[in-house]
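Asks: How does the following fold in three dimensions:
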Amino acid sequence: MIAHDDRSILGLLIEGAEAGIEGVLVTLTGIEGGSSRGVGAQMAVLADGRSAGSFSGGCVEAAVIAEAQDVLAKGYGRTVRYGVGSPYLDIRLPCGGGIDLLFTPHPDPAVLSEILARIDARKAAVLRLNEGGAALSSTPGAHGFQRAYAPPLRLVALGHGEDLTALVRLARAFGVTVEAFAPATDRHAAAEPGVIPLVSRTALPDLVGDPWTAFVFLFHDHDWEEMLLPHALAQDGFYHGAVGSARTHHARLAGLRTIGVPQASLDTLRGGIGLIPATRDPATLALSVLGELVQDYQACAGMPGWSGRAPGRTGQDPASHVPTRN
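Replies: You can find the predicted model right below:
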């Protein structure tokens, strides 16, 4: 990963607890004006000064670490305002806003471990936080600040050539879990580690989706799409897309409609994918597509304060993906 994520933040607190080092989970619960992080962003701070996560470009992190150590020394949590309206006149945010940070000392490492286990199992979870502690929650709107954790973005990429390998490499560098497929005859893709060969157009691979998975088709030989696209569209995912011009996409939809793919599925299939129009090289196409995937993932599933409807073709409610504690 390029930066800290939920796993590294919660993992630091678990690691500290296992070594007998106290820790504090710090959560951004309110914003006044501008902020470089969203509500739900978190930091982990250990008594020895180690930390993971951030709330700014370095403006408040030192103060947060000092505050967390004071919380541990005094034995109780608190909510502190930084920036506008803060009692700390020497700490100002460059955006000119104010943020409220909830300091939760000694979060139960068993609870944090269960959060990570659910993420690993591609399930969502909700942590209820207050100044006294943290607990798993299956009741939206329960007392305390609700922080939802969604499984990370997963990409299933199918295609060939440098368009496929460029997206695979960039997505992996960003920290995305990638499952890639290419025709067995594609020597370029075969040289990329982890790419799974497609032996024929009719031998369908085992594709498994979920509300946090994106399916991207990068074939220029569109004959490969005839069987694979309906197979992918039958899987749950927050994003289904294929490269090609508007004319190509129109023909693609017509062909899928002819073989009986439901209109509801066709309505979810995007053409002309990516944020940058008319890309002309594999690297820019990869950047364009990955940017769109991350944008859409954050909008519907990946933001720290995840709320509203869950992603996916069927429009599930987030609560339907939050299992009750067993």
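Asks: contacts and neighbour counts: CA atoms only from here.
Replies: Noted.
Asks: Endpoints of stretch 207-225, how far apart?
Replies: Using C-alpha to C-alpha, to the nearest Å, the end-to-end distance of stretch 207-225 comes out at 14 Å.
Asks: Show me what counts as buried in it.
Replies: 209-220, 224-225 (16 or more other C-alpha atoms under 10 Å).
Asks: can you redo those residues as JSON lines with secondary structure and distance to residue 76?
Replies: JSON lines is the format used below for the buried residues of stretch 207-225 (DSSP: H, G, I helix; E, B strand; the rest coil; distance: C-alpha to C-alpha, whole Å):
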{"residue": "209", "secondary structure": "coil", "distance to residue 76": "43"}
{"residue": "210", "secondary structure": "coil", "distance to residue 76": "40"}
{"residue": "211", "secondary structure": "coil", "distance to residue 76": "38"}
{"residue": "212", "secondary structure": "coil", "distance to residue 76": "37"}
{"residue": "213", "secondary structure": "strand", "distance to residue 76": "40"}
{"residue": "214", "secondary structure": "strand", "distance to residue 76": "42"}
{"residue": "215", "secondary structure": "strand", "distance to residue 76": "46"}
{"residue": "216", "secondary structure": "strand", "distance to residue 76": "48"}
{"residue": "217", "secondary structure": "strand", "distance to residue 76": "52"}
{"residue": "218", "secondary structure": "strand", "distance to residue 76": "54"}
{"residue": "219", "secondary structure": "coil", "distance to residue 76": "57"}
{"residue": "220", "secondary structure": "coil", "distance to residue 76": "60"}
{"residue": "224", "secondary structure": "helix", "distance to residue 76": "60"}
{"residue": "225", "secondary structure": "helix", "distance to residue 76": "59"}
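Asks: To compare against the first, here's the next sequence to fold:
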Amino acid sequence: MDQTLAPITAPIPVRASPTDDPAELLRFAIDAHGLGAAALATLVDIRGGAARALGAHLAVAADGRFCGYVSGGCVEAAVASEALLAMAEGRDRTVKFGDGSPFFDIVLPCGGGITVAIHVLKDVGALQHVLDRLGQRQAAGLVYSPERQTLISVDPPLRTCWTEGDFLTVYRPRTRIVLSGQTLEAQTVARLAEACSYDVIVRGRGEGAGVAADIIDPFTAIVLLHHDLDAEAAIIEAALHSPAFYIGALGSSRTHHRRVERLTALSFRRDDIARIKAPIGMFGPTRDATSLALSVLADVAAARLVAYA
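Replies: From the prediction side, this is the model:
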């Protein structure tokens, strides 16, 4: 009796989530690995322009679900398909897209090219270590070896890069906004910051003492939105003693001049006082709370890029 074997059909890649948050992507990969198999695709080379930075990830489950981005969305399904093939073969692979790629039907809108390294996860201990460190608001690092097809956790490098044939990825905690103020402007900044998935902590008048040791770290931006200098006094002093990457304060140039005089009288150095962005924001002056919130958060985002390029 003739028996015809049914063809083996590979899963169809389906986006499971629109996120590009590294912690969420690593968590997705860990969960997928626990259900069967998973792969982690990483952007390891950029030729010309690109929509994402080196180290951007795409996490792929064996059933075809994926999340993350290594471009602006134009090659992610193709990357997921390559990851499914890698899982089926049980071997890592490296694929080029755009300029220099063998895939003639995939052209990146930016006109450049990217290389993506796909690692079939054998265990998730290194990924969990990264998540643990990020949960403690500490930077973390992973080293991927294409030759050994391994992924191990390491102390975070200064930047994401290739070194001696291995690819090093650095992970940093999400931006925390410590917001001081009880104004409409403060409420609007808080809402918009939460919508941007920032970690938002609101402090009221006089809550500056002891704040630095508890919640202000190198990945924190301090935003002071008071209408009088007395209200901000405690937290601005704590801010200047902290490692925050951004300190911004509401007020005109005249108000800031009085602020500088106060802080100078308290023996703060000129370099310390110069850390304060005042008037606050990327553009101004603004005349409504929404415009101010956009200006402030744009300034915070730009400062973070400069601090951790």
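Asks: if we can go back for a sec, let me have the buried residues of stretch 207-225 of the first structure in TSV, adding distance to residue 180 of the first structure as columns.
Replies: Below are those laid out as TSV (distance: C-alpha to C-alpha, whole Å):
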residue	distance to residue 180 of the first structure
209	13
210	16
211	18
212	16
213	13
214	12
215	10
216	10
217	10
218	11
219	12
220	16
224	14
225	15
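Asks: from those residues, which is closest to residue 99 of the first structure?
Replies: Nearest to residue 99 of the first structure among these: residue 212, at 29.0 Å, using C-alpha to C-alpha.
Asks: Can you give me the distance of that closest one to residue 240 of the first structure?
Replies: Plainly put, residue 212 of the first structure is 11 Å away from residue 240 of the first structure if you go by C-alpha to C-alpha.
Asks: in the first structure, what residues pair with stretch 126-145 of the second structure?
Replies: Stretch 126-145 of the second structure lines up with residues 111-130 of the first structure when matched by TM-score structural alignment.
Asks: How far does that stretch stretch from one end to the other?
Replies: From its first residue to its last, stretch 111-130 of the first structure covers 14 Å (C-alpha to C-alpha).
Asks: what does it contact?
Replies: By C-alpha atoms under 8 Å, 6 or more residues apart in numbering, the residues outside stretch 111-130 of the first structure that reach it are 7, 10-11, 14, 77, 102, 104, 134-138, 142-152, 210, 321-323.
Asks: For that stretch, buried residues please.
Replies: 111-113, 115-116, 118-119, 122-130.
Asks: Map residue 14 of the first structure across to the second structure for me.
Replies: With TM-score structural alignment as the criterion, residue 14 of the first structure matches residue 30.
Asks: what residues are up against that match?
Replies: Residues in contact with residue 30 of the second structure (C-alpha under 8 Å, 6+ apart) are 38, 124, 127-128.
Asks: where along the stretch 1-150 of the first structure do the helices fall?
Replies: For the stretch 1-150 of the first structure, the helices defined by DSSP state H, counting those that start in this stretch occupy 6-18, 61-74, 109-120.
Asks: Residue 286 of the first structure is nearest to which of those helices?
Replies: Minimum separation from residue 286 of the first structure across the helices of the stretch 1-150 of the first structure (C-alpha to C-alpha) falls at helix 6-18, 25.0 Å.
Asks: List the buried residues of that closest one.
Replies: In helix 6-18 of the first structure, counting by 16+ other C-alpha under 10 Å, buried: 6-17.
Asks: If we only consider those residues, which is nearest to residue 62 of the first structure?
Replies: Nearest to residue 62 of the first structure among these: residue 9, at 16.4 Å, using C-alpha to C-alpha.
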